[in-house]
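Chemist: Sequence and computational prediction follow.
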Amino acid sequence: MPRQTTAYIDLEALRNNYRTACARAGSAAAMAVVKADGYGHGIAQVALALADVAPKYAVACIEEAEAIRAAGISQPVVLLQGVHACDDLGDCERRHFEPVLHSEHQLDWLARFERSGDFPRFWLKINTGMNRLGFRPDDLHAVMARLEKLGADSRLLGFVSHFACADDSNSPMTATQTTTFEAATSSWPELMRSVGNSAAHFIPGQPLFDWSRPGIMLYGGSPIIGKTGPELGLEPVMSLEAPLITTRVVKAGETVGYGGAWIADQDTPMGMVAVGYGDGYPRHAGTGTPAAIGGRRIRLIGRVSMDMLAVDLSDAPAARAGDSVELWGRTVGVDEVASCAGTISYELLTGITRRVPRNYLKHLA
């Protein structure tokens, strides 16, 4: 019998979070971002759960878009990282993928389709200050002139950009980027525009234009510094659970785990849980990181091992081997665990490894 370490996925919570994104997007439509294997939740299952409500999906790369098609889903799929080879543009045209073109070499690839005219529908990325991908605003008129010369301008859907600091409500950079984006694209009001990541949905008065791009918020994680998902009205989608495999009393003065990093200051009931960094649980989650058993919050002690971690059972004295421990979920938020580990919920959710099975539920109790 396999161990019972499992990631339970609440698909109705996912749908509710998408509805929240739509409500917060106002007049903008919301393309569901399902990259990185649906943020670790399973791209096919996530996309299928949203298939009757999401008019468009967004992924990072073409192999993720192919996974959506393999699941039998026909909605358009935006490739946020564009394409990585010229031939991929032909696949995009045939498969109704919408690549985001962001570099001159991608325009060179596009030129190879000039003779046939079989251009895919595509977007242009505008670099408004993130300085990762995209054409500079001052170069946009030249880019548009080149597209018109190629005859590809009729296949251009619109413009996208990405915010660098939308998670920080005190940063003026989002407003600056928005102004830059509006000015850069003002000559083409007939084309669509998209800038709104998850965090932008929570900025009062922030324009989201034609399409927003909710990502982490769909999965219940917080996109805002200092806030948790539930505080923003989001429901947790993944509940990571693992069995308690033994219990014992650690005597005062004894240590637990590698390096003797935790020393008991009194006799302490302790349990070992069958999950570790080999499963994607963060190694840097130290003593005091919350977990839960039977709805009662407990804490980690000592270092996280590859396959196990230790918990203090002082606040759950009835716990026994075989009981299920929630590492994050409805009692303990993934944002809380991420904060204790010095990271963000995005990393935790996408980091759950293949040896942890996903169990898809209509709704968690």
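Modeler: Done, it's in.
Chemist: Every contact and neighbour count from this point should use C-alpha atoms.
Modeler: Noted.
Chemist: What sits closest to P223 if chain neighbours are left out?
Modeler: Nearest in space to P223, with sequence neighbours left out and distances taken as C-alpha to C-alpha, 6 or more residues apart in numbering, is A199 at 4.9 Å.
Chemist: was I right about the one you found contacting I225?
Modeler: No - using C-alpha atoms under 8 Å, A199 makes no contact with I225, being 9.3 Å away.
Chemist: Structure two is appended below for comparative analysis:
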Amino acid sequence: MSRPVLATLDLQALGNNLQVVRRAAPMSKVWSVVKANAYGHGLDRIWSALNKTDGFAMLNLEEAILLRQRGWKGPILMLEGFFHADELPLFDQYRLTTSVHSNWQINALKAAHLQAPLDVYLKINSGMNRLGFLPERVHSVWQQLRSFTSVDNITLMSHFAEAERPDGIAEPMARIEQAAEGMELPRSLANSAATLWHPEAHFDWVRPGIVLYGASPSGKWQDVANSGIRPVMTLSSEIIAVQTLKYGEAVGYGCHFRAQAEQRIGVVACGYADGYPRLAPSGTPVLVDGVRTTIVGAISMDMITVDLTPCPHAGIGAPVELWGKEIKIDEVASAAGTVGYELLCALAPRVPVVTM
């Protein structure tokens, strides 16, 4: 490994975060959400650290098959269900639970000839208006599904758009209750935010995602700072060059940053081609040689420049944490005008990844 940029995954932190979820929702089973290649961490790398979960939830059929091939025998929930009717034989073969959110999926299940019926998650549109059936249709869809020989157990499912807000689930919960009237079915409603902050939404299964990986569902680290959640991914590198700017001299593309006095600048081997956000502005936090400092100037494809004023002894080879245990990914994401989810998922393939 010649270039020093590296992503390190703390698998003990991943297991710890699952236990935090269990403490938050002690009466519920847990779907560990591992979509988007486990939020950029690599499903094949991390799934065994979550093997005490009750089930895995994801989108891609290929990833579900990978889990089965690796030996996972527990439930697997396909959050968007099957995308084409000809995938149903594989759902049958690998015993996958499918969500159902559209009329065409109902028709496909009705026509399917399976070795054994599939468990189904019936998706309620509770106001997010992405996937699911409107509350007034849910009862009739349930009646259809329960009549099919291809369908076994049915669970009601929905999703919250604003569960990070104290009052963010009241209206969706009212719609869900309307939809569920007259049906004594299990429910799976709670995402990470609802799992942490809305126990009234826990029911039978919770579906934590981002919180398992050690970031805040609200995008604000202070909201989970006392929860016991620990960051899983650390993105690190080193100083590869040092420049001393004179007053008025600029650094980086566009000359957006100019020194206000003589200033030492460190050049870090990491850039937007590694997954660091290109729009992170001057002032974005970074840790150099154990000292908190900030980025200065524009993010380049392969390099970042940082202020060495707070760490005058740092030089070439000094360690740099871009995000991780000290510099929380939510801080970096907020500075760049995005969310931690995006940064984790955007880790570039060229960055080596190690587990610990």
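Modeler: Yep, it's here. Keep in mind it's a predicted model, so treat the numbers as computed, not measured.
Chemist: What does the TM-score come to for these two?
Modeler: Here the TM-score for the pair of chains, by TM-score structural alignment, normalised by the length of structure 2, is 0.96; 355 aligned residues with a C-alpha RMSD of 1.6 Å.
Chemist: quick one on the thing from earlier: pull up the overlap in contacts between A199 and I225 of structure 1.
Modeler: Common neighbours of A199 of structure 1 and I225, counting by C-alpha atoms under 8 Å, 6 or more residues apart in numbering, are D167.
Chemist: These two: which is more packed in?
Modeler: Neighbours per residue (other C-alpha atoms under 10 Å) separate A199 of structure 1 from I225, with A199 holding more: 22 against 14.
Chemist: Map the more buried one onto structure 2.
Modeler: Under the alignment (TM-score structural alignment), A199 of structure 1 maps onto A193 of structure 2.
Chemist: quick one: that match from P277 of structure 2, how far?
Modeler: According to C-alpha to C-alpha, to the nearest Å, A193 of structure 2 and P277 of structure 2 sit 24 Å apart.
Chemist: Identify the single longest strand in structure 2, thanks.
Modeler: strand 233-245 (DSSP state E).
Chemist: Give the buried residues for the helix ranked longest in structure 1.
Modeler: Taking DSSP state H as the criterion, structure 1 has its longest helix at helix 11-25. By neighbour count on 16 or more other C-alpha atoms under 10 Å, the buried set for helix 11-25 of structure 1 is 11-22, 24-25.
Chemist: elements contacting the helix or strand following that helix?
Modeler: Tracing the chain past helix 11-25 of structure 1, the next element assigned as helix or strand by DSSP states H and E is strand 29-30. Applying 3 or more C-alpha pairs under 8 Å, 6 or more residues apart in numbering; DSSP states H and E, one finds that strand 29-30 of structure 1 contacts helix 11-25, strand 211-212.
Chemist: okay, the ones you listed in a markdown table with distance to E336 of structure 1 next?
Modeler: Output for those, formatted as a markdown table (distance: least, C-alpha to C-alpha, whole Å):
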| stretch | distance to E336 of structure 1 |
| --- | --- |
| helix 11-25 | 19 |
| strand 211-212 | 26 |
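Chemist: and of those, who's closest to V273 of structure 1?
Modeler: helix 11-25 (26.0 Å; C-alpha to C-alpha).
Chemist: after superposition, how close is the closest one to structure 2?
Modeler: Here the mean offset of helix 11-25 of structure 1 against structure 2 after fitting is 0.5 Å, by mean C-alpha distance after the TM-score superposition for structure 1.
Chemist: Could you quantify the relative orientation of that helix and strand 238-250 as an angle?
Modeler: Here the directions of helix 11-25 of structure 1 and strand 238-250 differ by 120 degrees (axes from the mean of the first three to the mean of the last three C-alpha atoms, to 10 degrees).
Chemist: Who are the packing partners of helix 11-25 of structure 1?
Modeler: strand 29-30, helix 43-49.
Chemist: same thing but 10 Å
Modeler: strand 29-30, strand 32-33, helix 43-49, strand 211-212, strand 238-250, strand 358-361 (3 or more C-alpha pairs under 10 Å, 6 or more residues apart in numbering; DSSP states H and E).
Chemist: What is the neighbour count of P55 of structure 1?
Modeler: Residues contacting P55 of structure 1 under the criterion other C-alpha under 10 Å number 15.
Chemist: how far away is the spatially most central residue of structure 2 from F133 of structure 2?
Modeler: The centre of structure 2 sits closest to I210, judged by C-alpha atoms, centre = their mean, with a distance of 3.7 Å. Using C-alpha to C-alpha, we find I210 of structure 2 at a distance of 26 Å from F133 of structure 2.
Chemist: Check N191 of structure 2 too.
Modeler: N191 of structure 2 sits at a distance of 19 Å from F133 of structure 2 (criterion: C-alpha to C-alpha).
Chemist: More neighbours: which of the two?
Modeler: A direct count of neighbours by other C-alpha under 10 Å for N191 of structure 2 and F133 places N191 higher, at 27 against 22.
Chemist: Double-check that one against F203; I have them as touching.
Modeler: No - with contact defined as C-alpha atoms under 10 Å, N191 of structure 2 does not count as touching F203 (11.8 Å).
Chemist: Next secondary structure after the helix or strand containing I304 of structure 2?
Modeler: Under the criterion of DSSP H and E, I304 of structure 2 resides in strand 303-307. Downstream of strand 303-307 of structure 2, the first helix or strand assigned by DSSP H and E is strand 319-323.
Chemist: Output the residue interval of structure 1 matched by that next one.
Modeler: Against structure 1, strand 319-323 of structure 2 falls on residues 324-328 (TM-score structural alignment).
Chemist: Mean deviation, that stretch versus structure 2?
Modeler: When structure 2 is superposed, stretch 324-328 of structure 1 averages 0.6 Å from its matched positions, counting by mean C-alpha distance after the TM-score superposition for structure 1.
Chemist: Quick one: residues contacting the alignment partner in structure 2 of K125 of structure 1.
Modeler: K125 of structure 1 maps onto K123 of structure 2 when the alignment is built from TM-score structural alignment. Contacts for K123 of structure 2 (C-alpha atoms under 10 Å, 6 or more residues apart in numbering) come out as 79-81, 99-102, 131-135, 138, 155-159, 188-189.
Chemist: Let's verify K123 of structure 2: helix, strand, or coil?
Modeler: Classification of K123 of structure 2 by DSSP: H, G, I helix; E, B strand; the rest coil places it in strand.
Chemist: do the same with A194 of structure 2
Modeler: Three-state call for A194 of structure 2 (three-state DSSP): helix.
Chemist: ok, now how distant is it from V232 of structure 2?
Modeler: 21 Å.
Chemist: just V206 of structure 2 next, same as before
Modeler: From V206 of structure 2 to V232 of structure 2 the distance is 20 Å (C-alpha to C-alpha).
Chemist: Same question for V34 of structure 2.
Modeler: Distance of V34 of structure 2 to V232 of structure 2, given as C-alpha to C-alpha: 14 Å.
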